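Asks: The sequence and its predicted three-dimensional model are supplied below.
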Amino acid sequence: MYNEFYGFSEKPFEITPDPKFLYFSPPHREALDGTIKSIKNPSPFTSITGEVGTGKTILIYSIFIRLDEKVKTTFIFHPSVTFTELIRYILQDSHQKRIGKSKEVLLRQLNEYLLKKLAMDETLAVFIDEAQNLPKEVMEELGKLEEKISGVSDRFQIIFVGQPEFEGKLSSPGLKQLSQRIGIKYQIRPLTKEESMEYIDYRLTIAGSRASEVFTPNAISMITDHAKGIPRVINILCDNAFLMGYGLSRKKVDSDIVSQVIKEMEGPVSHKLPSTEILTSVKRFHWISFRHHSPRWTISFLILSLLCLGGLVHLMHGTLQRNPAVSVVGSIESITGNTEISSTKRVPKVSDSLRKQDSRSTVLQPVSPSPASQSPKHEKPELAEIIVVESGQSISFLAQKYYRMTNLTLVDLILDFNPEINNAHLIQVGQKIRIPKITKEYLINEFPDHIWKIHAGTFRTPGFAKSYRNEPILKGKTIEILPRKVSPTDIWYRVMVGTFDNRDEASKAIDLLKGKGLLPLFGGIPKTERDPSDWG
């Protein structure tokens, strides 16, 4: 949104890990060089620890791009699994077919795979992120793994990456063997104040600017003091400061703007902003943008624009909705062009559940499918890859593998790109699946008469419409719920927001919703989220 205004070639403070933005503090440089060296001259285990937001994940990606083709890598970022599941995932990520089920069979298959790597002079490096979440039983098994793959262990290395709690866990009874086998340990400390200032300038230089051109000295000092040396906190503060500066048409961000940003972010930002759980989930969504709050000035500007537009409509038609209406449409044809739900089949309990949540919501009974002439123009995302389904894989598994996360919106995206799939829970071995890239254009739908709507997300229950109805930036917009039958027994619900007068207006609304973490396609979670299973 603000790149052109400030003359940036790209956003300099995205939270998503991009290796070219890695600032090499002494600990980062030591960990990168040392880990690459340990992989080339295998040590059974290596560990890299540091507080949340200190740059461990971006360090992993920087290591990836520096490894030669003789090193095959596997990245495990959700390690709360059993030992058997861990070995199975390693084999799946290494594209092995006919993967067994028992631990004994899986270990034998891993040994056979490593023998092939030995013959080809190749090495397998497994990176386990959030290693502090590994169950103790799994860590005990890993400590004994070298004995079970004897003869090929020098072709297999595990790099543990986690928070300082991982080191504390290693001192537990039963983990002495694993602790002793971690030959190399690195710790990523927070940046010093001087390093923090260099960090800001470094990222701005990559984006085609300098800190002195867009920040006042006091603003930089306030950011570095408040962030306490945590790069991710610096990113969040700078990103929101530019967004607010853009809304105020300020070419240079000063301390007043930074102070306002800090206040807007729901209180002081501790060095675990605002909680370990939130930042951990943000980091887990690889290459996905997340920002806690959009600044008040930008939101106010958009609301004012919408109110002015609403006033014009009021003068012309004599009607102006003060709150978004929630409607249930009985066909998904308005998005996909296919009739997924019979127009005579009532969706169970939709209207009742919505009325309980908000008595002001207008709920419509399912209606007949829209004529083809009224279907929207829906831009398909750019194709990323065509894969052939292997044994044990599902659409959710594929989403997790290619997007580094999974939810119903991502599964819905894959279903849209593969219309031949009529059961979201069932794909066949050998079936070809098209995996599209994630772009915000996928969320924008153009309808006849040149109006646009946003696909906010797909959920297991219709109640998530309330998350968007309560959003100030969507005041005056209509919230629609479109049921989609994804299997013989399951119905999911798309939440649509509209209408917008042009694509740019819809795109700006997406940017604001994305910035507030409300778009599942980009790793967001609606505010009323209570049970993650409800959204996949």
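Replies: Structure's in. What do you need?
Asks: For the rest of this, base every contact and every neighbour count on C-alpha atoms.
Replies: Fine.
Asks: G245: which element?
Replies: Using DSSP states H and E, G245 maps to helix 231-247.
Asks: quick one: that helix to chain centroid distance?
Replies: 19 Å (Cα atoms, centre = their mean, to the nearest Å).
Asks: So which other helices or strands are in contact with that helix?
Replies: Under the contact definition 3 or more Cα pairs under 8 Å, 6 or more residues apart in numbering; DSSP states H and E, helix 231-247 sits against helix 193-206, helix 217-227, helix 255-264, helix 296-317.
Asks: got another, please set it beside the one above:
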Amino acid sequence: MTVARNKASMAVSTQMPTAGVTRCGPAASETSASYVTRLLRQMRNEPMGRLLYLDHFGLRSAPFQLTPNPDFFFGAGDRGHLLYALLYSLRHGNGIVTLTGEVGTGKTMLARMLLSCAPKALDIAFIANPSLRRCEVVPVIADELGIDLAGAPAAQGLRLLQRALIDRYASGRRVVVLVDEAHAMGLGALEEIRLLSNLESSSHKLLQILLVGQEELHATLAQPAQRPLRERITQRLHLAPLAEEEVGSYLAFRMQRGGAATDPFDAGAVRLIAHGSLGLIRRVNILADKSLMAAFIDDAPRVLRRHVELALNDAAFQAIRAATRPSALGRLWRRYGLGRTGPV
């Protein structure tokens, strides 16, 4: 079956006999409730819909995938400036850095972007699985850095790691341990991270550590037992949701990166996506994807408010905490025009 025949079989539009043009939306004899039910059913059950809307909107690839892809990194707002701040802190800093944010703000994307654009002299051990036992921390870091511990006992493994770090430092290289989802890391593993932060030469730390996590990381670090770790934190960065006025630019940017020649999102649709997502990038992506699918099934050339209403109905987001605060340091980087150019 051709794409055209597939599309015709799914279209929910009807023909206006007097004008001879396609009419989008519910049929004349269809109630709003039955139209919503029918369109949601098609959105859920049509296995080719997600593929076919790419052609409908002139896309080469899906623009709103949830998997972090550095090619789709949106550097406006605080994000570009925070990336620069992270690179600068990890290259020149002398302590532990934390990056926190609400669920779905794009922390992992920022971490992936950090990996992709880090200077060649920066070696990064990326720990994506925080559920490590304390005894596993050193072997995992060594493995990420390509350091062979040869099954050495814990004490000897730590000495081998330290020796390798000293050699790298002497050759001009810096080593960073990046822990994603750090709010889920056990207290024992965090204590091991703290001890690793003590590894140093006569003048500099041998390891820079970046802890990336949800807001719960603050509560974990506030515990009395974590005071030694907390005292070693030199930078506390925060990733805020997109501002309402940034959502439209984000949607247009992602569509352009996906190959679209024009931005199909109507102004009313953008406002509703911004309101319904609370600026959380994951929710923006979900709503944009569902809205594009609804517009495709509706055979509409643009994404309208009613398509976003269907997407919101289908997504059924749960309530979250009150809006998180913006990043003060991000605003500072922006004020002085940093984050776009310049060496790190």
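Replies: Thanks, I have it. Just so it is clear, the model here is predicted, and its values are computed rather than measured.
Asks: picking up where we left off before, save the helices and strands packed on helix 231-247 of the first structure as CSV, and put in distance to K176 of the first structure and mean neighbour count too.
Replies: Listed next are these as CSV, based on distance: least, Cα to Cα, whole Å; neighbours: other Cα atoms under 10 Å:
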stretch, distance to K176 of the first structure, mean neighbour count
helix 193-206, 36, 19
helix 217-227, 36, 20
helix 255-264, 44, 18
helix 296-317, 52, 15
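Asks: so which helix or strand takes in the aligned partner of L115 of the first structure in the second structure?
Replies: Aligned by TM-score structural alignment, L115 of the first structure pairs with I166 of the second structure. Using DSSP H and E, I166 of the second structure maps to helix 154-170.
Asks: swap in I320 of the second structure?
Replies: For I320 of the second structure, there is no helix or strand it lies in under DSSP H and E.
Asks: So the spatially most central residue of the second structure versus L90 of the second structure, what's the distance?
Replies: Computing the C-alpha centroid of the second structure and ranking residues by Cα atoms, centre = their mean puts G106 first, at 2.6 Å. Noted for G106 of the second structure: a distance of 19 Å to L90 of the second structure, by Cα to Cα, to the nearest Å.
Asks: Ok, L52 of the second structure next?
Replies: For L52 of the second structure, the distance to L90 of the second structure - Cα to Cα - is 43 Å.
Asks: Compare those two (neighbour count), which wins?
Replies: Using other Cα atoms under 10 Å, the more surrounded residue of L52 of the second structure and L90 is L90, with 25 against 18.
Asks: got a list of what the residue mapped onto E10 of the first structure from the second structure touches?
Replies: Under the alignment by TM-score structural alignment, E10 of the first structure pairs with S61 in the second structure. When contacts are counted by Cα atoms under 8 Å, 6 or more residues apart in numbering, S61 of the second structure is found next to 54, 258-259.
Asks: is it true that V212 of the second structure touches D180?
Replies: Yes: at 4.9 Å, V212 of the second structure counts as touching D180 under the criterion of Cα atoms under 8 Å.
Asks: any common contacting residues for those two?
Replies: Common contact partners of V212 of the second structure and D180 (Cα under 8 Å, 6+ apart): 108, 111.
Asks: Rebuild the helices and strands packed on helix 231-247 of the first structure as JSON lines, extending it with distance to S270 of the first structure.
Replies: JSON lines is the format used below for these (distance: least, Cα to Cα, whole Å):
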{"stretch": "helix 193-206", "distance to S270 of the first structure": "16"}
{"stretch": "helix 217-227", "distance to S270 of the first structure": "7"}
{"stretch": "helix 255-264", "distance to S270 of the first structure": "11"}
{"stretch": "helix 296-317", "distance to S270 of the first structure": "21"}
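Asks: List just the nearest of the contacts of S61 of the second structure to L86 of the second structure.
Replies: Among the contacts of S61 of the second structure, G258 lies closest to L86 of the second structure (Cα to Cα), at 27.2 Å.
Asks: Counting neighbours, what do you get for the aligned residue in the first structure for the closest one?
Replies: Correspondence of G258 of the second structure to the first structure, assessed by TM-score structural alignment: A207. By other Cα under 10 Å, 18 other residues sit near A207 of the first structure.
Asks: Run a quick check on A207 of the first structure versus Y6, I expect a contact.
Replies: No: counting by Cα under 8 Å, A207 of the first structure does not reach Y6; the two are 10.1 Å apart.
Asks: what range in the first structure matches stretch 98-113 of the second structure?
Replies: Aligning stretch 98-113 of the second structure against the first structure (TM-score structural alignment) gives residues 47-62.
Asks: Can you list the buried residues in that stretch?
Replies: By neighbour count on 16 or more other Cα atoms under 10 Å, the buried set for stretch 47-62 of the first structure is 47-62.
Asks: rewinding a little: closest one to Y35 of the second structure out of the contacts of S61 of the second structure, please.
Replies: Nearest to Y35 of the second structure out of the contacts of S61 of the second structure is L54 (Cα to Cα; 23.5 Å).
Asks: I'd guess that closest one is in a strand, am I close?
Replies: No: under DSSP: H, G, I helix; E, B strand; the rest coil, L54 of the second structure sits outside any strand and is assigned helix.
Asks: For it, list the residues it contacts.
Replies: By Cα under 8 Å, 6+ apart, the residues touching L54 of the second structure are 60-62.
Asks: Just the buried positions in the helix holding I166 of the second structure, please.
Replies: Residues 157-158, 160-162, 164-166, 168-169 are the ones in helix 154-170 of the second structure that count as buried (16+ other Cα under 10 Å).
Asks: can you list those residues in a markdown table and add distance to R194 of the second structure?
Replies: Output for those, formatted as a markdown table (distance: Cα to Cα, whole Å):
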| residue | distance to R194 of the second structure |
| --- | --- |
| G157 | 17 |
| L158 | 13 |
| L160 | 18 |
| L161 | 15 |
| Q162 | 14 |
| A164 | 19 |
| L165 | 16 |
| I166 | 18 |
| R168 | 20 |
| Y169 | 19 |
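Asks: What span of the second structure is stretch 182-194 of the first structure aligned with?
Replies: Per the alignment by TM-score structural alignment, stretch 182-194 of the first structure matches residues 233-245 in the second structure.
Asks: So which residues of the stretch 251-400 of the first structure form strands?
Replies: Along the stretch 251-400 of the first structure, the segments classed as strands by DSSP state E, counting those that start in this stretch run 326-328, 377-378, 383-388.
Asks: contacting residues around A142 of the second structure?
Replies: For A142 of the second structure, the contact set (Cα under 8 Å, 6+ apart) comprises 148-149, 161.
Asks: Surely V138 of the second structure and R159 touch.
Replies: No: V138 of the second structure lies out of contact with R159 (Cα under 8 Å); the separation is 10.3 Å.
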